[in-house]
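K.L.:
Below: sequence and its predicted model.
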Amino acid sequence: MAKEAVTIWSLEMTSPEELIHKSVTNPDFVIQECQAKQFQFNRFLYSYIGKQWEWTDKLAWSDDQWCDYAENDNLRLWVGYYQGSPAGYFELQSQNDDIEISYFGLAEPFIGKGLGGCLLSAAISEAWNWGAKRVWVHTCTLDHDYALRNYQSRGLKIYKEETC
């Protein structure tokens, strides 16, 4: 059986003025930075939210690998809580003047509640606040059907497309 081709899009924003901001309007949704770094929490979010999107590259990592990644000064984590439960998250990774939205996603029970646009707006805003000269992210056909549209609706523009 042949494996289905996957299209990967890389998107970027080169100015904070390009952000088409969507504000949090639901009082039950709060986005908070996890300033006390705990690699176990990053691993939990990666597994919990990424399972439905087939995020597998870090599943076999050791505690040391997770610690090196998640507790590094170049990585920051935010969690969106809906009525106190983790509903989504994003990680920002600094790469000199570029900030990558390295992981972004909502847990399945919270998809369709209008939270993705405001969580992504927060991710992009926080990247600019961290001193980015450029904000970038990639998505693919394995992600949610509206992922690419959400990125573009916030003002990110495709600069590379490839099919594997």
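P.N.:
Noted; the coordinates are in hand.
K.L.:
going forward, measure contacts between C-alpha atoms and count neighbours the same way
P.N.:
OK.
K.L.:
Can you mark which positions in stretch 148-159 are buried?
P.N.:
By neighbour count on 16 or more other C-alpha atoms under 10 Å, the buried set for stretch 148-159 is Leu148, Asn150, Tyr151, Gln152, Ser153, Arg154, Gly155, Leu156, Lys157, Ile158.
K.L.:
Quick check: Asp143 touching Lys51?
P.N.:
No - the criterion here is C-alpha atoms under 8 Å, and Asp143 misses it with Lys51 at 10.9 Å.
K.L.:
thinking again about what came up before, redo the buried residues of stretch 148-159 as JSON lines? Include secondary structure and distance to Gly116.
P.N.:
Converted to JSON lines, the buried residues of stretch 148-159 look like this (DSSP: H, G, I helix; E, B strand; the rest coil; distance: C-alpha to C-alpha, whole Å):
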{"residue": "Leu148", "secondary structure": "helix", "distance to Gly116": "12"}
{"residue": "Asn150", "secondary structure": "helix", "distance to Gly116": "7"}
{"residue": "Tyr151", "secondary structure": "helix", "distance to Gly116": "10"}
{"residue": "Gln152", "secondary structure": "helix", "distance to Gly116": "12"}
{"residue": "Ser153", "secondary structure": "helix", "distance to Gly116": "11"}
{"residue": "Arg154", "secondary structure": "coil", "distance to Gly116": "10"}
{"residue": "Gly155", "secondary structure": "coil", "distance to Gly116": "14"}
{"residue": "Leu156", "secondary structure": "coil", "distance to Gly116": "14"}
{"residue": "Lys157", "secondary structure": "strand", "distance to Gly116": "17"}
{"residue": "Ile158", "secondary structure": "strand", "distance to Gly116": "19"}
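K.L.:
another structure for you, compare them:
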Amino acid sequence: MILPDGYSDVPTGKIAAVVTHLEMTSPPPRRDDPPGAWRLRKAETPKLDWYRDLYRRVGEEWLWFSRARMSDAELAARIHAPDVEVYALVVHGNDEGLLELDFSEAGNCELVYFGVTASLVSTGAGRYLMNRAMELAWRGGVQRVWVHTCTFDHPSAVAFYQRSGFRAFRRQIEIADDPRLDGTAPRDTARHVPAIE
């Protein structure tokens, strides 16, 4: 459905975001790693509690909620799928970043989740993580790597993806139940997105 020009009401109890899809169809030039004590660790068959904790710590402030609403069976089916890889950015022995790659569509790799915890924003950790993502994504006949972000995410997210070599190709509006109103996320999360009851 295409929304008409002008304002469209969002029902009470819902949130609305502009989602931007970005892609690249060839590997970007290699970028230098920033200085930092980071390393990437592959999470083989990630434990659900571990995944949920890292997902929450990385994404809760940006209203990542879809995985938080999944049952154990749904989440396990997703992150244990054979074409899905989950990685953690490790800092001083602690998992502080999340990278999830989906190779299930032939010739494509989706960066399903990409982010670092709040204390690592603007430290270079995101660049380090993106450099590793590009090394991992461009393999085995991949011809396209894509990602999406939205207006709930960090305000620099789109510019960061563009600097990394992605170009925008699609825009959508996403409307969903506000996760702060049903207990999925704390009420005081994401103050940049007012809750309307």
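P.N.:
Yep, it's here. Computed from a predicted structure; not experimentally measured.
K.L.:
on that earlier part again, kindly present the buried residues of stretch 148-159 of the first structure as TSV, with separate columns for distance to Gly105 of the first structure.
P.N.:
Shown next, in TSV, are those (distance: C-alpha to C-alpha, whole Å):
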residue	distance to Gly105 of the first structure
Leu148	12
Asn150	11
Tyr151	12
Gln152	15
Ser153	16
Arg154	15
Gly155	18
Leu156	16
Lys157	19
Ile158	19
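K.L.:
tell me the contacts of Gly107 of the second structure?
P.N.:
Listed by C-alpha atoms under 8 Å, 6 or more residues apart in numbering, the contact set of Gly107 of the second structure reads Gly141, Val142, Gln143, Arg144.
K.L.:
Got a quick PyMOL command for the buried subset of these?
P.N.:
Buried subset of these, written as a PyMOL selection, criterion 16+ other C-alpha under 10 Å:
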select buried, resi 142+143+144
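K.L.:
Select from the contacts of Gly107 of the second structure every entry located in strands.
P.N.:
Here DSSP state E is the test, and these give Arg144 as lying in strands.
K.L.:
Just put the contacts of Gly107 of the second structure in TSV and tack on distance to Gly93 of the second structure.
P.N.:
Rendered in TSV, the data for the contacts of Gly107 of the second structure read as follows (distance: C-alpha to C-alpha, whole Å):
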residue	distance to Gly93 of the second structure
Gly141	34
Val142	32
Gln143	34
Arg144	33
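K.L.:
If I align to the first structure, which of the contacts of Gly107 of the second structure are still contacts?
P.N.:
Shared with the first structure under both residues aligned by TM-score structural alignment, their matches' C-alpha atoms under 8 Å, the contacts from these are Gly141, Val142, Gln143, Arg144.
K.L.:
residue nearest the centroid of the second structure?
P.N.:
Residue closest to the mean C-alpha point of the second structure, counted by C-alpha atoms, centre = their mean, is Tyr113 at 2.9 Å.
K.L.:
Now do the same for that one: its match in the first structure.
P.N.:
Aligning on TM-score structural alignment places Tyr113 of the second structure opposite Tyr103 in the first structure.
K.L.:
any idea which helix or strand comes after the helix or strand harbouring its match?
P.N.:
If you go by DSSP states H and E, Tyr103 of the first structure is part of strand 98-106. For strand 98-106 of the first structure, the following helix or strand on the C-terminal side (DSSP H and E) is helix 116-129.
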